[in-house]
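Student: Here you go, sequence then predicted model.
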Amino acid sequence: MTPSIQARRETFHALHRTGCFVLPNPWDVGSARALQLLGFKAIASTSSGLAWSQGRPDNQVSRAVVLAHLRDLVAATDLPVNADFEGGFADTPDGVAESVRMAVETGVAGLSIEDSTGDADQPLRAIDDAVARLRAARAAIDATGTRTLLVGRAENFIVGRPDLADAITRLRAYSEAGADCLYAPGIRTREQIEAVVAAVAPKPVNLLVGWPSDLTVADYAAMGVRRISVGGALARAAWGGFLRTAKGLAEGGRFDGFADAASGAELNGMMGG
C-alpha cells in the first residue's frame, strides 16, 4: 500500500532524529523511481537538474514549472520528497508564504528556502530580510498543520562569500526563525562541517557532497552530519556520460561511448515494463 502524504512527512521527520541518511536528487520521474528501487529512504529535487532537463540554466525555471515537477516526483514514488525551493519564488515574505503554501499542496515532505539574491554584487540577503522570509515560510507551513519540514540555507560558500562565521550566524538565526534543519552548501573541510554541526545543535545539518570525495557516509556521520544530499551531481554525472558519448559520435564517428550504457532490459525492468 502506498503510504499517505502525511505518513511520508512523519517518516521524513523520523529520519532526521538519529543517524545519517543520503538524500539523492533525481531530476525527473524515471530517476526518482530508480532511486527508490536502489533502496534510498527519501529523495530531494534539484533546481539545477530540473533546469537542465528544461534546456535552461539553474534558477531560471518558473514557479509553476517547479510546482508541477514536485507533484510529479511525489506521485512517482512512495518516498518522502524534499523540495529544492530556491528562494521561495518571491521578493517579499508574504510572497514566500504564498509559494510555500503551494509547495505544501504538492505533497512534499520538506522544502528549503535560500538566502541568495541572484545579484552578483550583493549575492546574499541581509540577515533580517532572510529571517523574515524564513519566519513567513514557517508560519505558512504551520497554518497547514502538515508538519512539512523546513530547511534554512546559508548560501555563503555557493555565491562566492565563503565566510564561515557569517554562515553560522545566519544558520543560527534561521534556526530561531523556525527552520527544522540547517544547510550551508559548499562547506567541505572537517573543521567547517564540525563547526556548523556544533553551532546549530541539536538541530540536524544537511551536507552537500557534489564532488568526488575520499570520505564516506560513515565519515560524515561521525562528524555529526544527519543527512547528505548531492544537489545536481547525479544529473551532471548523467549529462557527463551523454556528452562524452555524443561528442564521440559527432567528432570521431565512434560508438565506444555506449560500452557503459545501461541495458534496455534493465531500465524496462526498473520502470515496470
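Tutor: It's in.
Student: can we go C-alpha only for contacts and neighbour counts from here?
Tutor: Will do.
Student: Could you pull out the helices in the stretch 101-250 of the chain for me?
Tutor: 127-144, 164-176, 190-200, 217-222, 233-252 (DSSP state H, counting those that start in this stretch).
Student: To Asn156, which of these lies closest?
Tutor: Of all these, it is helix 164-176 that lies closest to Asn156, at 6.1 Å by Cα to Cα.
Student: can you state the direction angle for that closest one and helix 127-144?
Tutor: Interaxial angle, helix 164-176 versus helix 127-144 (axes from the mean of the first three to the mean of the last three Cα atoms, to 10 degrees): 30 degrees.
Student: ok, second structure coming up, stack it against the first:
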Amino acid sequence: MNQHQKAGAFRALHEEGCFIMPNPWDVGSARILQGLGFKALATTSAGFANSIGLQDYEVTRDMVLSHAAALCEATDIPISADLENGFGDAAETCAETIGLAADTGLVGGSIEDFSTALGQQYDLEKARDRVAAAAEAANALPFPFTLTARAENFFTGFPDLADTIARLQAYQEAGAHILFAPGLRSIDDIRTVLSSIDRPLNVLMGPRDGFVPVADLAALGVRRISLGSSLSNAAHGALIRAAQELVETGTFEFTRDGIGGDRVAAIMDADKA
C-alpha cells in the first residue's frame, strides 16, 4: 500500500470495530508485529527512548520523526505516532509537527495536552486551540491523516473524570478524529467517557485498575486498543531476568524461553512468503 492507501485502511479499521494497535520500539519489533498479522502499529515514545538509552521525553522531534520514517519504510501497514505534546507549547508548532509527521510516511499521530516544560496540563482553551491547529494541518493533507487528541489527566496526577470528559468533548469539537484518555481507572470510567463523546475512543489496555479482555472492551464500544510501552517493557524484562540469572547463578535456564533466529526471520518476512 502507498501512503494514501494506508491512510484509508487506517480510517476504515476504526469504522469496522475494535482492533489492537501494538507499539513497536524499533524496526525489528515492527516487522515482527506486522508478520504476526496486526493491521496497524503505533510508535511508543518511552519504548523508543529506552531503545536508544534515553528516558521518555528526552528525545527530540527530529529523533522521533527519523524513527517513524524508518518504521514506515520497513513495513507495509499503517503507522501512527506518539507525537507527545507536538514538541512545543504553541498551536503553530503542533500544526508544523503534523505536517512533518506526514512527510515521514505516517498516517496518524497523537497530540497530548500536557506540557513537560510547565509540568502541567494546558488550560482548556489553549489545549483546544492546539488540537484545532493540528486538525487543520491534518485535514489540509492530500490523504486522511488521523489525528488523535489525548487528555492526560489520569497520567499526570489529575484524575478528574469530569474534566477529562470536558477536554475530550472540546477536542472533538476542535476536529480530532480519535479521542484518548490514557489511564482510565475502571470499566465504568470507560463507559461514561463513551457515552459522552461521538468520536472513536482509544484505550490503553483497558482500565488501569484491572485489565479486561479485548472482547469486553469491544462490547462497550471501544474502537482501538494501544499498548504503550508494555511490549518494550516485557522485552526488557526478559533481558534483565536473563542477565540477572547469569550474574547471580551462572546458569542458562533463560534460553528455554528464547525463540530461534530462523523463527524470528520467518515472522519478519511473513509478508514476503
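Tutor: Now that the structure is in, tell me what you want to look at. Given the structure is predicted, the values throughout are model-derived calculations rather than measurements.
Student: Just give the number of residues close to Ala250 of structure 1.
Tutor: By other Cα atoms under 10 Å, the residues close to Ala250 of structure 1 number 10.
Student: To which residue of structure 2 is it aligned?
Tutor: Aligned counterpart of Ala250 of structure 1 in structure 2: Val247 (TM-score structural alignment).
Student: With Gly258 of structure 2 as the reference, measure out to that match.
Tutor: Distance of Val247 of structure 2 to Gly258 of structure 2, computed by Cα to Cα, to the nearest Å: 18 Å.
Student: next one: Ala81 of structure 2
Tutor: For Ala81 of structure 2, the distance to Gly258 of structure 2 equals 29 Å [Cα to Cα].
Student: Looking at those two, which has the bigger crowd around it?
Tutor: Ala81 (24 against 9).
Student: aligned partner of that one in structure 1?
Tutor: In structure 1, Ala81 of structure 2 lands on Ala83 (TM-score structural alignment).
Student: what's near enough to touch the counterpart of Val131 of structure 1 in structure 2?
Tutor: In structure 2, the residue matched to Val131 of structure 1 (TM-score structural alignment) is Arg128. For Arg128 of structure 2, the contact set (Cα atoms under 8 Å, 6 or more residues apart in numbering) comprises 167, 170-171, 174.
Student: What of Gly224 of structure 1?
Tutor: So Gly224 of structure 1 contacts 194, 197, 205 (Cα under 8 Å, 6+ apart).
Student: Okay, and Phe48 of structure 2 sits in which element?
Tutor: Under the criterion of DSSP states H and E, Phe48 of structure 2 resides in helix 45-51.
Student: in structure 1, what residues pair with that helix?
Tutor: Going by TM-score structural alignment, helix 45-51 of structure 2 sits over residues 47-53 in structure 1.
Student: Tell me how many other residues crowd the residue mapped onto Asp163 of structure 2 from structure 1.
Tutor: Aligned counterpart of Asp163 of structure 2 in structure 1: Asp166 (TM-score structural alignment). By the criterion of other Cα under 10 Å, Asp166 of structure 1 has 14 neighbours.
Student: Provide a list of residues in contact with Asp166 of structure 1.
Tutor: By Cα under 8 Å, 6+ apart, the neighbours of Asp166 of structure 1 are Asn156.
Student: what's the answer for Glu152 of structure 2, then?
Tutor: Glu152 of structure 2 neighbours (Cα under 8 Å, 6+ apart): 112-114, 121, 164, 181-182.
Student: what do we get in structure 1 for it?
Tutor: Counting by TM-score structural alignment, Glu152 of structure 2 lines up with Glu155 in structure 1.
Student: Show me what Ala237 of structure 1 lines up with in structure 2.
Tutor: Match for Ala237 of structure 1 (TM-score structural alignment): Ala234.
Student: That match and Val193 of structure 2: what is the separation?
Tutor: In this view, Ala234 of structure 2 and Val193 of structure 2 are 29 Å apart by Cα to Cα.
Student: next one: Asn50 of structure 2
Tutor: Using Cα to Cα, one gets 32 Å for the distance from Asn50 of structure 2 to Val193 of structure 2.
Student: swap in Gly53 of structure 2?
Tutor: Per Cα to Cα, Gly53 of structure 2 is found 36 Å from Val193 of structure 2.
Student: Which one's more surrounded, the two?
Tutor: Between Gly53 of structure 2 and Val193, counting by other Cα under 10 Å, Val193 is the more crowded of the two (23 against 10).
Student: Disregarding residues adjacent in the polypeptide, which is nearest to the more buried one?
Tutor: Ile165 (6.2 Å; Cα to Cα, 6 or more residues apart in numbering).
Student: what's near enough to touch that neighbour?
Tutor: 193, 196-197.
Student: Can I get these in CSV including distance to Cys18 of structure 2?
Tutor: Shown next, in CSV, are the contacts of Ile165 of structure 2 (distance: Cα to Cα, whole Å):
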residue, distance to Cys18 of structure 2
Val193, 16
Ser196, 18
Ile197, 16
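Student: Looking at those, which one is closest to Val264 of structure 2?
Tutor: Closest to Val264 of structure 2, out of all of the contacts of Ile165 of structure 2 and judged by Cα to Cα, is Val193, at 39.6 Å.
Student: The closest one corresponds to which position in structure 1?
Tutor: Val193 of structure 2 maps onto Val196 in structure 1, by TM-score structural alignment.
Student: Distance check, its match against Leu182 of structure 1.
Tutor: 9 Å.
Student: Mutual contacts of the two, please.
Tutor: Listed as contacting both Val196 of structure 1 and Leu182 by Cα under 8 Å, 6+ apart are Val205.
Student: Which residues outside the helix or strand where the match of Ala81 of structure 2 lies are in contact with it?
Tutor: With secondary structure defined by DSSP H and E, Ala83 of structure 1 is part of strand 81-84. Here strand 81-84 of structure 1 makes contact (Cα under 8 Å, 6+ apart) with 42-47, 70, 73-74, 103, 108-113.
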